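Engineer: how would this look folded up:
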Amino acid sequence: MPLKDYPDHYDAELALKLYDLRRESVMRESRAAINATFLPTSWEDVLAITKPDHPLNAPFRQCATYWEMVYSMARHGVMHAEFMMESSGEGLLLFSRVEPWLEQYRAHVGNPLAFRNAEWISKESELGRTVAERFRKRMQAHLSANASKA
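Structural biologist: As a prediction, this is how the structure comes out:
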């Protein structure tokens, strides 16, 4: 399916619905937990969150699948990518935290398509590239600061 050339009122309706879904109480709690406390510094940190008994496992799964659903709408031409990215950059924050270990993560969970849509939007959308690069710089600074502590 071709990508949309311009946003229309359907894109606006989807953007509003996606915003409503982000405000749902469990989703809000999951986003807050992941954004504030999931700051991996190693593959072991990423691996730990995949364990069912990890306190951030459920929030991680909820956030990752939500953002993958959102970004799939752009990848498949359901929603205009640039318009969507104007209000949906947060998912690239999570992606930037997993990206340094993405291949290991995919192999470990047995899903070569994990974070496929976030990866796509971070490369194929102009605004997605800009947002992803900003989050990558933050992640690199985080990793560098923790490497100097070791």
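Engineer: Please count neighbours and contacts with C-alpha atoms only from this point.
Structural biologist: OK.
Engineer: hey, which helix is longest across this structure?
Structural biologist: helix 126-149 (DSSP state H).
Engineer: how about the helices in this structure?
Structural biologist: 9-23, 25-37, 43-49, 57-75, 81-85, 90-98, 102-109, 116-124, 126-149.
Engineer: before we move on, back to that, the longest helix of the chain - contacts with which helices or strands?
Structural biologist: Packing partners of helix 126-149 (3 or more CA pairs under 8 Å, 6 or more residues apart in numbering; DSSP states H and E): helix 81-85, helix 90-98, helix 116-124.
Engineer: and the second one, what does it pack onto?
Structural biologist: Looking back up the chat, that one is helix 90-98. helix 25-37, helix 57-75, helix 116-124, helix 126-149.
Engineer: what comes up buried for the last one?
Structural biologist: Judged by neighbour count (16 or more other CA atoms under 10 Å), helix 126-149 contains these buried residues: 127-129, 131-133, 135-136, 139, 143.
Engineer: Could you also give me the structure for this second sequence? I'd like to compare it with the first:
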Amino acid sequence: MSQPTYDDANLLLKLYELRREPKMREARNWFFGNFKCKTMAEFGQLCPPGSEPNAYFRQVASYWDMAGSFVNSGVLNHDLFFANTREILFVWERVKPILAEVRAAYKDPHYLGNLEKAGKACAEWVSKTSGEEAYKAFTARVG
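Structural biologist: Next up, the predicted model:
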């Protein structure tokens, strides 16, 4: 991949600004503290349609899916992005156990596809740059 540009840096800073928006911060705090679903049944219980937790889940998941689309399409340099945040990896690790069931329930095989692709790429990047043990330690912290 090419060297990061000032445009990459500016886009990364814009993504950080969006993360600081008060409602997004609430959603992120909720997600990090509460979203540990391993099955669709747990997801349905924690995030029933129309609930605030459901809105928080959608806000966090769609934000990182959008950010992932920038990385996946080459609009944002992946090395710069992955070097500055592990949050996409955290969200991916938390969503991964239920994604196949959610896609089946939603009848959308591509739902959160950019999050998945970028999350997997971030996992590979961490393993490559910091070592497999760093990735294992990260996933253990995510729980």
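Engineer: Any idea what the TM-score comes out to?
Structural biologist: The TM-score (TM-score structural alignment, normalised by the length of the second structure) is 0.82; 137 aligned residues with a CA RMSD of 2.3 Å.
Engineer: Which one of the helices and strands packed on helix 126-149 of the first structure lies nearest to Leu21 of the first structure?
Structural biologist: When those are compared by CA to CA, helix 90-98 sits nearest Leu21 of the first structure, at 13.6 Å.
Engineer: Give me the neighbour count for Lys23 of the second structure.
Structural biologist: 13 (other CA atoms under 10 Å).
Engineer: Please report the distance of it from Gly33 of the second structure.
Structural biologist: 15 Å (CA to CA, to the nearest Å).
Engineer: Also Arg58 of the second structure?
Structural biologist: Relative to Gly33 of the second structure, and taking CA to CA, Arg58 of the second structure is found at 15 Å.
Engineer: got it, and Leu13 of the second structure?
Structural biologist: 25 Å.
Engineer: Check Ala61 of the second structure too.
Structural biologist: Ala61 of the second structure is 15 Å from Gly33 of the second structure, by CA to CA.
Engineer: higher neighbour count, the two?
Structural biologist: Ala61 (22 against 9).
Engineer: so what corresponds to the more buried one in the first structure?
Structural biologist: Using TM-score structural alignment as the criterion, Ala61 of the second structure maps onto Ala64 of the first structure.
Engineer: OK, contacts around its match?
Structural biologist: Going by CA atoms under 8 Å, 6 or more residues apart in numbering, Ala64 of the first structure touches 91, 94, 115.
Engineer: re the thing from before, distance to Ala48 of the first structure for the helices and strands packed on helix 90-98 of the first structure - can I get that in JSON lines?
Structural biologist: Listed next are those as JSON lines, based on distance: least, CA to CA, whole Å:
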{"stretch": "helix 25-37", "distance to Ala48 of the first structure": "13"}
{"stretch": "helix 57-75", "distance to Ala48 of the first structure": "8"}
{"stretch": "helix 116-124", "distance to Ala48 of the first structure": "21"}
{"stretch": "helix 126-149", "distance to Ala48 of the first structure": "17"}
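Engineer: Mind listing what's buried along stretch 84-97 of the first structure?
Structural biologist: Buried-residue list, stretch 84-97 of the first structure, by 16+ other CA under 10 Å: 84-85, 88-97.
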